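In: predicted structure and sequence below. I'll ask about it afterward.
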Amino acid sequence: MIGVELRKLALRPRVWVSVLLLCLLPAIVAVFLATADFAPPPGQGGAFLSAVLANGSLYPAAALALVLPVFLPVAVAVTAGDAIAGEAASGTLRYLLVRPVGRTRLLTGKLVALAVFVVLAIVAVVITSLAVGVGLFGSGGAAAPGAVGQAGGVTSLSGASLSSTALGLRLLGAIGYIVVSMLGFAVIVLFLSTLTDSALGAALGGLAVLITSSILETLDSAVAIKPYLPTHYWLSWIDFFRDPVFWHNIDKGLLLQAGYLVVFFGAAWANFGTKDITS
């Protein structure tokens, strides 16, 4: 079942279009940044954008900061919303279940396909942004005026110099953390996809969750529930680029997303297991 879902994922043009668009945004930003006469002041603009002029190998981190708040969750919501609701709307869901395929296996296959999509999208963004960043800014030459960093190295957010190996390991950690964060959001939309026959409705429901969580993050009166919002620890991946790594929020973010995965996948399984798909 997992193989079937992966083949369906690979054969859907919109999957590759969404990945292409995710890669295109950081590339466009890099071109504008390379043609400007100065870098964004430290602390302003997207994360790491003030540092990439000194070393383009840091641009994948800047690219992740660009796509994570909105564009990546939107792509995940569209894909997850189509998982069950899209099959129901097209009439293929009942034929899938006529075969000796259990609903649990089908739902698990959908979740694995979502995980593969998330990994594919993030890795594609990292690889393309690395190529663009090194091509436009070099890999550690003389620091540009106004840029953060030093020749031949990368400066962490704490001011310490990072070697290429340390930067690579921290980037891998950040990728893993973002994958888990997006899966926590994806499983919410997957649950919504079991409630409706409209893939668009499920995706819009997921975006409503995203927008609501983002708005509540800005309200002082919502301080009691902020630690439980799905988006609360999303940007904690940046702590991988501190020296030493600031694990406090990373650990809390992983625990929160694990909770969302268990609760909402369980809810999706409970609802889908009793759902009437013959009407």
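Out: Arrived safely.
In: please make it C-alpha for all contacts and neighbour counts, starting now.
Out: OK.
In: looking only at residue counts, what's the top helix in this protein?
Out: helix 103-137 (DSSP state H).
In: pull the distance from that helix to the chain's centre.
Out: Centroid separation for helix 103-137 versus its chain: 8 Å, with CA atoms, centre = their mean, to the nearest Å.
In: packing partners of that helix?
Out: helix 2-10, helix 13-35, helix 59-67, helix 71-81, helix 164-193, helix 247-273 (3 or more CA pairs under 8 Å, 6 or more residues apart in numbering; DSSP states H and E).
In: now with 6 Å, please.
Out: The helices and strands touching helix 103-137, judged by 3 or more CA pairs under 6 Å, 6 or more residues apart in numbering; DSSP states H and E, are helix 59-67.
In: how about residues contacting the helix it packs on?
Out: Outside helix 59-67, the residues that touch it by CA atoms under 6 Å, 6 or more residues apart in numbering are Pro26, Ala47, Phe48, Leu49, Val52, Val126, Ser129, Leu130, Gly133.
In: here's the one I want to compare it with:
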Amino acid sequence: MIRVELQKLVLRPRVWLSVALLCGLPIVVAVFLATTKIAPPPGQGGAFLSAVLANGSLYPAAALALVLPVFLPLAVAVIAGDSIAGEASTGTLRYLLARPVGRTKLLTAKLIAVAVFVVGAVVLVVITGLITGVSLFGGSAEAVGQPGGVTSLSGASLGPVDVVLRLLGAVGYIVLSMVGFGAIALFLSTLTDSALGAALGAIAVLVTSSVLEALEAATVIKPYLPTHYWLSWIDFFRDPILWRNIDNGVLLQLVYIGLFFAAAWANFATKDVTS
């Protein structure tokens, strides 16, 4: 079942279009930076953009910072929202379940497919960012930390091996965060036969969480919002690494994955599938 879902994922044009757009945004930004040689002042603009002119090997981190707040979650919402609702809207869900395939197994395969999409998209963004950064800005033996957008780095110099290890940690953290968001979209996908409706519902969750993040009156609930710790991956590039928010973010996303997958299972297991 998992193999079938992965084949569907690879063969869908919308998947490759989403990945192309995710990889294309950092390329466009890099071209403008390389052409004008004008980077945002330290503390302004996207994270790491103020440092990439001097060291293109940092551009993968800058690329992740560009796609994470909006574009990557939108892609996840579309893919995960289509998981069950898309099958129902095309009339294939009933025939899929007519085979000896348990609903739990189907849901698990759908979530794994979402996770594979996230891993593939993030890795391709990193690879594209590295190729683009080194090609346009050149590399360096050291990655010099500069203040970023949402949070700032310590300013300490990081060796190339250290940068790679921290980047891998950041990639893993971002993947977990997006799978947590994907679990929400998967749950919404079990509530409707409209893939668009499920995707829009997930986007509404994203927008609501982002708005509440900026609202001082919502301070009490901010640590529990799905987007609250998303940008904590930047703490991997501090020296020493600040683990508190990273640990809290990992725990929160694991709770979201478990909670919303259970909710999706509870709804889907008893749902009368007619399409």
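Out: Nice, I can see it. What you see is a predicted model, and the numbers here were worked out from it, not measured in a lab.
In: TM-score for this pair?
Out: The TM-score (TM-score structural alignment, normalised by the length of the second structure) is 0.96; 268 aligned residues with a CA RMSD of 0.7 Å.
In: now the contacts of helix 59-67 of the first structure as a markdown table including distance to Ser221 of the first structure?
Out: A markdown table is the format used below for those (distance: CA to CA, whole Å):
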| residue | distance to Ser221 of the first structure |
| --- | --- |
| Pro26 | 35 |
| Ala47 | 27 |
| Phe48 | 31 |
| Leu49 | 32 |
| Val52 | 37 |
| Val126 | 37 |
| Ser129 | 38 |
| Leu130 | 41 |
| Gly133 | 41 |
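In: by neighbours, which of the residues you listed wins?
Out: Among the contacts of helix 59-67 of the first structure, Val52 has the most neighbours (other CA atoms under 10 Å), with 31 neighbours.
In: ok, now which ones touch that one?
Out: Leu58, Tyr59.
In: of the contacts of helix 59-67 of the first structure, closest to Asp243 of the first structure?
Out: Phe48 (15.1 Å; CA to CA).
In: map that closest one onto the second structure.
Out: Under the alignment (TM-score structural alignment), Phe48 of the first structure maps onto Phe48 of the second structure.
In: in three-state terms, label that match for me.
Out: With DSSP: H, G, I helix; E, B strand; the rest coil as the basis, Phe48 of the second structure sits in coil.
In: ok, how many other residues are close to Arg94 of the first structure?
Out: Neighbours around Arg94 of the first structure, by other CA under 10 Å: 15.
In: so the residue nearest to it when sequence neighbours are not counted, which state does it fall into?
Out: Closest residue to Arg94 of the first structure apart from its sequence neighbours, by CA to CA, 6 or more residues apart in numbering: Ile277 at 5.9 Å. With three-state DSSP as the basis, the three-state label of Ile277 of the first structure is coil.
In: which position in the second structure aligns with Ile277 of the first structure?
Out: Using TM-score structural alignment, Ile277 of the first structure pairs with Val273 in the second structure.
In: tell me how many other residues surround that match.
Out: Based on other CA under 10 Å, the number of other residues close to Val273 of the second structure is 14.
In: over which residues of the second structure does stretch 223-233 of the first structure lie when aligned?
Out: Mapped onto the second structure using TM-score structural alignment, stretch 223-233 of the first structure covers residues 219-229.
In: whoops, stretch 248-263 of the first structure was the one
Out: The alignment of stretch 248-263 of the first structure onto the second structure (TM-score structural alignment) spans residues 244-259.
In: please report how far the residue nearest to Leu242 of the second structure when sequence neighbours are not counted lies from Ile174 of the second structure.
Out: Leaving aside its chain neighbours, Leu242 of the second structure sits nearest to Asp235 (5.5 Å; criterion: CA to CA, 6+ apart). From Asp235 of the second structure across to Ile174 of the second structure, the span is 12 Å (CA to CA, to the nearest Å).
In: who has more neighbours out of those two?
Out: Ile174 (25 against 21).
In: that one and Val119 of the second structure: what is the separation?
Out: Ile174 of the second structure is 9 Å from Val119 of the second structure, where distance means CA to CA.
In: over to Ala65 of the second structure?
Out: On the measure of CA to CA, Ala65 of the second structure and Val119 of the second structure end up 16 Å apart.
In: more neighbours: the two, which one.
Out: Per other CA under 10 Å, whichever of Ala65 of the second structure and Val119 has more neighbours is Ala65, with 22 against 19.
In: the more buried one -> the first structure?
Out: Aligned partner of Ala65 of the second structure by TM-score structural alignment: Ala65.
In: which of the helices or strands spans the residue lying closest to Thr274 of the second structure once chain neighbours are set aside?
Out: Nearest residue to Thr274 of the second structure in three dimensions, chain neighbours excluded: Arg94, at 6.4 Å (CA to CA, 6+ apart). In this assignment (DSSP states H and E), Arg94 of the second structure forms part of helix 93-98.
In: what's the average distance of that helix to the first structure?
Out: Compared with the first structure after fitting, helix 93-98 of the second structure deviates on average by 0.5 Å (mean CA distance after the TM-score superposition for the first structure).
In: what comes up buried for that helix?
Out: Across helix 93-98 of the second structure, burial judged by 16 or more other CA atoms under 10 Å covers Leu93.
In: picking up where we left off before, can you pull the buried residues of the match of stretch 223-233 of the first structure?
Out: In stretch 219-229 of the second structure, counting by 16+ other CA under 10 Å, buried: Lys222, Pro223, Leu225, Pro226, Thr227, His228, Tyr229.
In: name the nearest of the residues you listed relative to Gly201 of the second structure.
Out: Using CA to CA, these come closest to Gly201 of the second structure at Pro226, 14.1 Å.
In: what about the residue lying closest to Ala141 of the second structure once chain neighbours are set aside, distance to Leu167 of the second structure?
Out: Using CA to CA, 6+ apart and skipping the chain neighbours, the partner closest in space to Ala141 of the second structure is Pro160 (6.2 Å). Pro160 of the second structure sits 10 Å away from Leu167 of the second structure, going by CA to CA.
In: likewise for Ala34 of the second structure?
Out: From Ala34 of the second structure to Leu167 of the second structure the distance is 23 Å (CA to CA).
In: now Ile241 of the second structure
Out: On the measure of CA to CA, Ile241 of the second structure and Leu167 of the second structure end up 12 Å apart.
In: neighbour count winner among these two?
Out: Leu167 (21 against 15).
In: corresponding residue for that one in the first structure?
Out: Alignment note: Leu167 of the second structure maps to Leu171 in the first structure; criterion TM-score structural alignment.
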